[in-house]
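Sequence and predicted model, in that order:
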Amino acid sequence: MVREVGLRRHRDVSQGLLCGAWHQTDWKSPLMCGIVGYLSSRAPVSMHQLVSMRDTMAHRGPDGEGIWHSDDGLVGLGHRRLAIVDLSAGGHQPMPSHDGRLVITYNGEIYNHHELRETLRELGWAFRSTSDTEVLLAAYQQWGEAALDRLSGMFAFAIYDREARKLFAARDRAGEKPFFYRHADRRLIFASELKAILAHPEMPRKADPIALDHFLAYGYVPRELCMLTGYAKLPAGHKLRYDIAADRLEVEPYWHLPQWKGGVAEPMEALLDAFEPLFDTAVRRQLDADVPVAVLLSGGLDSSLVAATAARVSSKVTTFTIGFPDHPGFDESPIARRLAGELGTEHVELSAEADTADLLPSLAAQFDEPISDSSMIPTFLVSRLVRSKARVALGGDGGDELFGGYRQYGWAQRIARFRRLGLHHLGMSGPAAKLLPYGFPLRKMALRLVDPYDPALTVSRLAEPRQRRALIGDTAGAAEHYRAALMAGRHEPRDRAMALDFQTYMCDDILVKVDRASMLTSLELRAPLLDPAIIEFAFGRLAPHQRTDGNRRKLLLRSLARRRLPDWFDSHRKQGFSIPLAAWLRGPWASLLEDLAAGAGDGLLDPAGVRHFLRQDKSVNMAQQVYALAMLEMWRREYRVTME
């Protein structure tokens, strides 16, 4: 039997299905986009409301939009689209199944859709387009929820079953594509961005104190938590089911982060030989597009390996770099320029200056929750530059969390060793350490040794519980307890820290920054190092000491660099994609950010606590903390959030 999925508009469908209407304009492609949905058993959503919610995300999909709306108004799905693959009209969304029973709205890219298409064809399916949306819908019809085990890509999608009146949704393993939702008052509303849900006139805007503690502690809000009470995010690697009639919501993982089983580690050369084809396949798949594809080349190890591999498997590669010419300690553009010349890529550079402070309000508005990662600015700037020449770009995100690139992993290892030996009792006591000023390096080091929390929880902390307690009261400390549960069953300090960062920092800081900053310019950023096969390899086959060992980090990727990058390339250098924040705060950003930070005491935080915090010794580098408070205040004003 030949099965066919594709766009057929059913005004009357057999088997007692609801009639529905599709409203679509200017369709070109099935890919990067924004999705929205509304489901209720008693409160209909008007077409006007649904369109308003969808169009808050016009930047995510400027090339077209679509709506599916049930005749009774109780269910609606919306979609915005950015044209990248299959530039025909064959990938219209929301897309119905061939019999009209299912309707899908989908954001993302299934990188192995060609292979899945061939498998499904062998099983009797026929296709009317080259759209991966069509493949995803057929895969769900063929294998049900088990189709998730076969997907390689970044995605957030929802499929509505019109006959059963049930919704199924899922998010990719790394959390590259976002999915917010609110379940209350016998209805479920979901969207790629929180602002789309808030566009509904009945949505409250009260801050969540637990999420606020997480933000103050680490600079972002992790996993299912949301800065607004009553809202949530679908965590990475999770699926969601919603039964409209029963008003029953179920959320559960469909995938778990693997763990090295211990024993004798495999030889490094054998591991490298096994890793190379996985990496090549990931890069090759992610270069697949019907529009120009670029590579973000920072000059660091991860992006340099991506660029070198792209140049190996593609005849034409354009690389883009952002530099800070007035701050050599932050400027990797000369290295990127030299490497691009040896790889033979067309290379484009952009210089970032301190006068970019005027971008902060618009970026704060774009980020659905506050985030203290100042690299959102260069990410946005380079995305805007790339978008003038390409619609898709590859980057090196994920390399640090998968392969042990951060110095803090070595610190977690050392602190755990000191504690096992009892050496922390020989040093400065906790009360004495607390007398040192905030931001003072020795203070942080001393407190790490005597901190009652796991080292993995303290090495990347932005503010200590005592400091947060002065700002928000007794809620302080919730963040550490929550994060500790994510490391259950893992005992090696480095593995614990890397697993925690993968599930929180990478997903809810790095990838949020990448998604929002790039989609604001309608650019799709892809991360080959987050291919599922590479994630499984890094956490499942590499022993912790083969990823990072003391001051030696990213050992496998450095071995690959010796095979693929020039001899002069310094793979041991670790700079990070960041801005000279402290210098800019002493200059043109000072008044803006300090005034905003002070304003946080008028909104969500205790005024006396904020004043005390900002009176800290100016000789101590508190730039990151001041920036975090300023971003929190800009977010509060933009989203009109209160604590009541």
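Looks like it came in fine.

Only C-alpha atoms from now on, for both contacts and neighbour counts.
Will do.

which stretches of the stretch 101-250 of the chain form helices?
Assigned by DSSP state H, counting those that start in this stretch, the helices in the stretch 101-250 of the chain fall at 113-122, 132-143, 194-198, 209-218.

Pick the most buried one from those helices.
helix 209-218 (a mean of 25; mean count of other C-alpha atoms under 10 Å).

I'd like the distance from that one to the chain centre, please.
Taking C-alpha atoms, centre = their mean, to the nearest Å, one finds helix 209-218 lying 18 Å from the centre of the chain it belongs to.

And stretch 42-61, by the same measure?
23 Å.

Which of the three states applies to the closest residue to residue 195 other than its chain neighbours?
Of all residues not flanking residue 195 in the chain, residue 368 sits nearest, at 6.4 Å (C-alpha to C-alpha, 6 or more residues apart in numbering). Three-state call for residue 368 (DSSP: H, G, I helix; E, B strand; the rest coil): coil.

put this beside the first:
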Amino acid sequence: MCGFAGYLNLNEKQIKIDEQILDAMQKSIVHRGPDAGRTWANDEHQLGLAYRRLSIIDLSDAGMQPMFDKQRSVVVCFNGEIYNYKELRSMLENLGYQFFSTSDTETILYGYKEWGIDVIHRLVGMFAFSIYDFEKRELYIIRDRIGVKPLYFTLQNNILGFASEIKALWQLPWTRKEISPVAAYHYLTFMVTPAPYTIFKDVYKLPAGFYLKIDCNKKLSFCEWYNPINQISAAEKKEFESEQFCLENIKSLLIESTKKRMVSDVPVGAFLSGGIDSSLNVALMSQLTSKLKTFTVAFSDGPESNELKWARLIAQKFGTQHHEITISESEAFSFYEKMVYHLDEPLADCVCIPFYYVAKLARDNGIKVAQVGEGADELFFGYDIYANYKKIHDKFWAPTQKFMPALIRSGAKNMLSPFLNNNPTRLDLLKNWAEQKPLFWGGAIAFNEQHKKIILPGFNPEIEFDPIVQQIYPGMRQELNSLAIVDYHLSKLYELDPQADFCKQMLCLELKQRLPELLLMRADKMSMAQGVEAREPFLDHKLVEFMMHVPGDLKFKDGIKKYLLKQICRGILPDSVIDRKKVGFAAPTFRWLNSGKHFPAYFQALSSNQNTFLSSNVADLEKFYKNNIYNFAVQKWVMQNLWAIK
């Protein structure tokens, strides 16, 4: 695990590759790799690289980067872990390659030399890396299958800049920092900008499962090298209807995934909330080590989010060395602007704060690597909101859209709309239903299209066509309507699986948007802010691919959310843990923003000082949430994170 950055001049006129710029780039991400740093510049190839190291596999200097093969024909900068590197190393040694280190990075070098860019299909792990071929004069930057590791780029002045974090790109003197109104609009919907957008104009994030290529003619291209959706035969589909078949395979895949993520030359710990995801993770890890350290965070001013009792129960059952930290609004507020800095762009998930503090607790207790539970709720249908959407879809949305003529639906919309002007949530649902639009847009929606009409009156900026977005997502509409993002991803799903059920549609959208850009981004940024590597056993690509084929009626069976995972936990975890009401890993933002000592005044000050949209329209929105302080806290947090950008 580490951080890297670099730039490649694509202009015909050569420039001096500046060591000082590269040094500034690596210093800006020193938190990602506190163990060591290095830069490298080559004027002939017009390429410069910067690297920060967090030593996890091969702690010696031989594992340092940028790493070259012995012939210096290939150079790589790599962030992440390759869990199957020992198997790949054995294959490559049998082919005659001689290794000079025991690092996983070196397997990428020789794997590329043997198989070319197709080596990425052999890599099992989480990764973002750049690789340059001196002989072919080709550069690739690559993001892993699920999007565990972030990767950003910009093409300003026709110079490709790339980095693990946006802040490294600001060290390039020619890079402009300007808010993109289109990206900001989508941020208000999804609580984070959807890839390939970032909140900044002309700065992009590479989507999960994509790579960018610069060829010898300095031509730019993109490739979606991985998609978790694959076709299966009718006989295979029939197998997935068997609960026993699913249970046996899921358990086997989870055990295998947890074991892979124990690969390390330093101790591996676990974040433990006391819910079934992290508890099962701890149970499986405890079979592989007798010295497991676990870490829990709680809130002194958020009793409804406090799960210490359950975390202690699991820690005691599996004999872990357990550590706890309790924080209040004061600690949260003191960290808030630092959080904004580490995130680079607004990411309105309050879990960033407890995630940072539990990562700090781990690092303070000698842990550089920790397994976390991200992805379990998405794969196994664990949220109340999922259940509510499925009930609406099955009982009303699907049958009426199928059998009720469009003219009647349109008439119903026209008749009912005037009565819903003071309820934009229901009005939005009504319009989407009548116009045959999707019911589910994502598991974390802050402002729907009707809300945005209220708080953004007259907001109609000129939309500049972005050729980079078009190259990455050909045909996606570039407009002030977040349905364009949803429609594009669902259209790609239907091309691969025209019969995809509603639960598969939901999971597809979560894998394309909320998981990589919100949940995994927060996990990466907050853990790396403390120099801790977070590993996600529930997001092994084999498990993800398997869960894509599991029918929704097995994921949500007999009214039980996360049915299959709970069945697997029987006999491993106490029934009291399995059957208790889900709390969820969260923070008491509704208390902080409505009755806290620090955040209400901070929110008011930001709101009063803004010259951008939203600032004068808070009251217009708040009246729609006067009986729902929990939801309005979400919207306030979204706006506050946008305003806090420096």
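Here it is on my side, so go on. The structure displayed is predicted, hence computed values, not measured ones.

Mind checking the TM-score on these two?
Once superposed, chain against chain, the TM-score is 0.88 (TM-score structural alignment, normalised by the length of the first structure); 599 aligned residues with a C-alpha RMSD of 2.4 Å.

one step back: and for the residue nearest to residue 195 of the first structure, the neighbour number?
The local packing of residue 368 of the first structure (other C-alpha atoms under 10 Å) involves 22 other residues.

swap in residue 263 of the first structure?
There are 7 residues near residue 263 of the first structure, going by other C-alpha under 10 Å.

And it, how far from residue 44 of the first structure?
According to C-alpha to C-alpha, to the nearest Å, residue 263 of the first structure stands 58 Å off from residue 44 of the first structure.

Same question for residue 360 of the first structure.
37 Å.

cool, residue 335 of the first structure as well?
57 Å.

cool, residue 123 of the first structure as well?
For residue 123 of the first structure, the distance to residue 44 of the first structure (C-alpha to C-alpha) stands at 39 Å.

Which residues are in contact with the counterpart of residue 624 of the first structure in the second structure?
Using TM-score structural alignment as the criterion, residue 624 of the first structure maps onto residue 634 of the second structure. Residue 634 of the second structure is in contact with 446, 589-590, counting by C-alpha atoms under 8 Å, 6 or more residues apart in numbering.

now, which of these lie within helices?
589-590 (DSSP state H).

Tell me the buried residues within the contacts of residue 634 of the second structure.
446, 589-590 (16 or more other C-alpha atoms under 10 Å).

okay if I get these as CSV plus distance to residue 607 of the second structure?
CSV is the format used below for those (distance: C-alpha to C-alpha, whole Å):
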residue, distance to residue 607 of the second structure
446, 18
589, 17
590, 17
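
hang on, the earlier thing: check the offset of the host helix or strand of the match of residue 624 of the first structure from the chain's centre.
Assigned by DSSP states H and E, residue 634 of the second structure belongs to helix 629-643. Distance, stretch centre to chain centre, for helix 629-643 of the second structure: 20 Å (C-alpha atoms, centre = their mean).

what's the answer for stretch 404-416 of the second structure, then?
How far stretch 404-416 of the second structure lies from its chain's middle: 38 Å, per C-alpha atoms, centre = their mean.

Flag every buried residue along it.
406, 409, 413.

One more: stretch 97-117 of the first structure?
97-113, 116-117.

And stretch 284-303 of the second structure, by the same measure?
284-286, 292-299, 301-302.
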